[in-house]
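Colleague: Sequence plus the predicted model coming up.
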Amino acid sequence: MIKYTLEKINWLAIVALLIMVLGLFSCSTPEESGKLKVVTTTTMLTDLVKNIGGEVVEVEGLMGAGVDPHLYKASEGDVSKLFGADIIFYSGLHLEGKLVDVFEKMKVRGKETIALGETLDKNQLIGSKLFASNYDPHVWFNIQFFKQFADKVTQILSEADPENAELFKENNTVYQKKLDELEVEVEQIIETLPKSKRILVTAHDAFNYFGKRYGFEVVGLQGISTATEAGVQDVQRLSDFIIEHEVKAIFIESSVPRRTIEALQAAVLSKNHEVAIGGSLYSDALGNPGTEEGTYIGMFKYNVKTIVNALR
């Protein structure tokens, strides 16, 4: 209880600092700084805004490779980045659950703060009564949704910096074409995997949009949020499922501790069956900067190839 209270006090202190600073300083404009300043949360959004904004937008991402947005808490350094931004893009749908209060206070202060996931048609989202937003927030695993994100980012940047609006539109046109090509390539790769083998077992339920789009049955050891711990009964139940359906491989995730999937593998082995760990997938974060997996397109290709090769 004492630890919890101290953590709460520290968090309230950061929020108080944020409010004070926002009250003292107004955000910079493109004319003052030379470039539009944008802050993003997840690595997927950082990559997206860089593709649309190009050299005329200064982009700072709060989260790095392997960071779990479900559990992420703002630091004092993050507060500084946020109050200095012209625009803040975050995923929304309660993905960044521990940052919700900060974003709400930003909006109250007049900061342009856009939750991209919440601009999507709710009728197309996967509902979840077990998650805070009542929707599965892992929407970037539907490429069509990510294309809508690109359009929205283009619109917001163009409104904020009209002088570079044509450049943003041109960049979006190029990026949309790349996303269309990605979808074609992904479909071709997945077609090589028999439908009977399209069972994807991962550390947590991050791939439901992917499964819905490409015909996979997706089963996560943890729930939609990694804040939910998997118990012994979850492990035993899923190990029985793996044996019954003769699942060849299961997958760890770059932003989730591998011990949960290793425990699942051990449970299957204890019942005189074997299941391989098919590799590590990128779920809530991209790979390291400068690598192919450090981009949204590269991440998606890597995941699909890893899944198909392990299950084939």
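Modeller: Now that the structure is in, tell me what you want to look at. Numbers count the residues shown, from 1 in each chain.
Colleague: contacts, neighbours, all on C-alpha from now
Modeller: Fine.
Colleague: Counting by contacts, list what the lengthiest helix in the chain packs against.
Modeller: Secondary structure assigned by DSSP state H gives helix 165-190 as the longest helix of the chain. Applying 3 or more Cα pairs under 8 Å, 6 or more residues apart in numbering; DSSP states H and E, one finds that helix 165-190 contacts helix 43-53, helix 143-160, helix 296-311.
Colleague: Not counting the last one itself, show me its contacts.
Modeller: Looking back up the chat, that one is helix 296-311. Outside of helix 296-311, the residues within contact range by Cα atoms under 8 Å, 6 or more residues apart in numbering are 44, 47-48, 179, 182, 186, 189-190, 192-193, 197-198, 200, 247-249, 278-279, 281-282, 286-287, 292-293.
Colleague: ditto for the shortest one
Modeller: With contacts defined as Cα under 8 Å, 6+ apart, helix 43-53 is touched by 39-40, 57, 59-61, 63-65, 89-91, 140, 150, 153-154, 157, 168-169, 171-172, 175, 285-286, 295-296.
Colleague: one more time with 7 Å
Modeller: Helix 43-53 is contacted from outside by 40, 59, 61, 63-65, 150, 153-154, 168, 171-172, 285-286, 295-296, using Cα atoms under 7 Å, 6 or more residues apart in numbering.
Colleague: what distance separates the helix or strand hosting residue 10 from the middle of the whole chain?
Modeller: Here residue 10, judged by DSSP states H and E, is contained in helix 2-24. With Cα atoms, centre = their mean, to the nearest Å as the basis, helix 2-24 stands 26 Å off its chain's centre.
Colleague: Take this one as well and set it beside the first:
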Amino acid sequence: MKVIQKIGVALVVLICFGSCKNQNQNQNGKLQVVTTTTMITDLAKQIGGEAIEVKGLMGAGVDPHLYKASAGDVTKLTQADVVFYNGLHLEGKLVDVFEKMQQQTNTVALSQAIDKKKLIGSEYFASNFDPHIWFNIGYWKLITQQLTKELCSLDPDNQKLFKKNEERYLAQLDELEQQIKTKIATLPKDKRILVTAHDAFNYFGEAYGFQVVGLQGLSTATEAGVQDVQNLAQFIIDKRVKAIFIESSVPKRTIEALQKAVQAEGFEVAIGGTLYSDALGNPGTSEGNYLGMFTYNVNTIVDALK
């Protein structure tokens, strides 16, 4: 049955791309950009500004590991001049769709901006790499440059605008990196242990000196078992970890179960707050953009672990 459903979706996509592409051109003359995750949507808007029209597939709190394309998404994709996505099998259930699209629409995996030798290996994804690359600001700068390059190629008339926005945004990323390093420096090194629902923060840990432990592994599609909870509970007790963290795109019950397991052994661990991992916060909030999300996460982590 699942095979039949997959074939059905593929046929719908192919039919749409073959017959609808030229009928759905936007009349405002702007480059039509479709993005997957909220981080990429924010980045495209930062660089493209008013010169492009951006349509994001995923909203706040959406888990890209489990996301499936809807009929509305297919419509957005058929109208796109370019589709920007993370790659490295972050959007696992959309991979087949993107592969079918390549003959009709530009699809750009922004992860290609990073040398694979610098990526963290992972057995949980078909790419064999951890896809949560946005948690290293240095890597996000490379992705910013890659997206800008693609926009300049597709819309050379607005190249000056794109390059100006890129320069401004890269300067903001430089400032962000200095601010978070200053904040992290206030936390003793032996307290830099980050326990979350799944391993979304390995690039963050590698870049900024944290030991990162996730209950569910790298993909939220991987369920944590009783033994996983017990093992991590003992780790928290042994390391005297003060706080553990919920993630906005992952059900909080797993971390609550972990907290109870720790408490059952006579040790108190607090839930230090909710971190934004695979998606940004709600539009219009400070956490609704990459800069604000990163600042919020670091402040939440450091303040809870002090």
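Modeller: Perfect, thanks for sending it. Keep in mind that what you see is a predicted model, and the values were worked out from it rather than measured.
Colleague: What would you report as the TM-score here?
Modeller: After superposition, the two chains reach a TM-score of 0.97 (TM-score structural alignment, normalised by the length of structure 2), with 306 aligned residues with a Cα RMSD of 1.4 Å.
Colleague: Nearest approach to residue 17 of structure 1 belongs to which of the helices and strands packed on helix 165-190 of structure 1?
Modeller: Closest approach to residue 17 of structure 1 among those (Cα to Cα): helix 43-53, 25.1 Å.
Colleague: Give the aligned range of the helix or strand following the closest one in structure 2.
Modeller: Using DSSP H and E, the helix or strand that follows helix 43-53 of structure 1 towards the C-terminus is strand 57-61. With TM-score structural alignment applied, strand 57-61 of structure 1 matches the range 52-56 in structure 2.
Colleague: swap in stretch 113-129 of structure 1?
Modeller: With TM-score structural alignment as the criterion, stretch 113-129 of structure 1 aligns to 107-123.
Colleague: distance between the ends of that stretch?
Modeller: Start and end residues of stretch 107-123 of structure 2 are separated by 25 Å (Cα to Cα, to the nearest Å).
Colleague: again, but for stretch 193-206 of structure 2
Modeller: 12 Å.
Colleague: now it, how far from the centre of its chain.
Modeller: On Cα atoms, centre = their mean, the centre of stretch 193-206 of structure 2 falls 13 Å from that of its chain.
Colleague: So for it, what gets flagged as buried?
Modeller: 193-205 (16 or more other Cα atoms under 10 Å).
Colleague: Can you tell me which of these is nearest residue 264 of structure 2?
Modeller: Scanning the buried residues of stretch 193-206 of structure 2 for proximity to residue 264 of structure 2, where the rule is Cα to Cα, the winner is residue 195, at 18.0 Å.
Colleague: Wait, a strand at the closest one?
Modeller: Yes - counting by DSSP: H, G, I helix; E, B strand; the rest coil, residue 195 of structure 2 is part of a strand.
Colleague: What's it aligned with over in structure 1?
Modeller: Residue 195 of structure 2 maps onto residue 201 in structure 1, by TM-score structural alignment.
Colleague: same deal with residue 260 of structure 2?
Modeller: Per TM-score structural alignment, residue 260 of structure 2 is aligned with residue 266.
Colleague: The helix or strand harbouring its match: how far from the chain's middle?
Modeller: Here residue 266 of structure 1 sits within helix 259-270, counting by DSSP H and E. The chain centroid and the centroid of helix 259-270 of structure 1 are separated by 26 Å, computed with Cα atoms, centre = their mean.
Colleague: Helix or strand next in line after it, which one?
Modeller: strand 276-281.
Colleague: Run the angle between that following strand and helix 259-270 for me.
Modeller: 170 degrees (axes from the mean of the first three to the mean of the last three Cα atoms, to 10 degrees).
Colleague: what range in structure 2 does strand 276-281 of structure 1 sit on?
Modeller: Going by TM-score structural alignment: strand 276-281 of structure 1 matches residues 270-275.
Colleague: Output the residue interval of structure 2 matched by the longest helix of structure 1.
Modeller: Counting by TM-score structural alignment, helix 165-190 of structure 1 corresponds to 159-184 in structure 2.
Colleague: got the buried residues for stretch 285-298 of structure 1?
Modeller: For stretch 285-298 of structure 1, using 16+ other Cα under 10 Å, the buried residues are 285-287, 292-297.
Colleague: wait, residue 53 of structure 2 sits on residue 34?
Modeller: No - with contact defined as Cα atoms under 7 Å, residue 53 of structure 2 does not count as touching residue 34 (8.4 Å).
Colleague: Give me the more crowded residue out of those two.
Modeller: residue 34 (26 against 18; other Cα atoms under 10 Å).
Colleague: Am I right that residue 243 of structure 1 falls within a helix?
Modeller: Yes - judged by three-state DSSP, residue 243 of structure 1 forms part of a helix.
Colleague: counterpart of it in structure 2?
Modeller: By TM-score structural alignment, residue 243 of structure 1 lines up with residue 237.
Colleague: same question, residue 294 of structure 1
Modeller: Using TM-score structural alignment, residue 294 of structure 1 sits opposite residue 288 in structure 2.
Colleague: Just give the nearest non-adjacent residue to its match, would you?
Modeller: residue 281 (4.2 Å; Cα to Cα, 6 or more residues apart in numbering).
Colleague: Distance-wise, check the one you found relative to residue 234 of structure 2.
Modeller: 32 Å.
Colleague: that older thread, how about the match of helix 165-190 of structure 1: buried residues?
Modeller: 159, 161-163, 165-166, 169-170, 173, 176-177, 180, 184.
Colleague: And for stretch 298-312 of structure 1?
Modeller: Applying 16+ other Cα under 10 Å to stretch 298-312 of structure 1 flags 299-304, 306-308, 310-311 as buried.
Colleague: Relative to residue 121 of structure 1, which of those is nearest.
Modeller: Nearest to residue 121 of structure 1 among the buried residues of stretch 298-312 of structure 1, with distances taken as Cα to Cα, is residue 300, at 22.7 Å.
Colleague: Identify the residue of structure 2 aligned to residue 100 of structure 1.
Modeller: Per TM-score structural alignment, residue 100 of structure 1 is aligned with residue 95.
Colleague: Work out for me the element its match sits within.
Modeller: helix 95-101.
Colleague: how far does that helix sit from the chain's center?
Modeller: The answer for helix 95-101 of structure 2 is 19 Å, by Cα atoms, centre = their mean.
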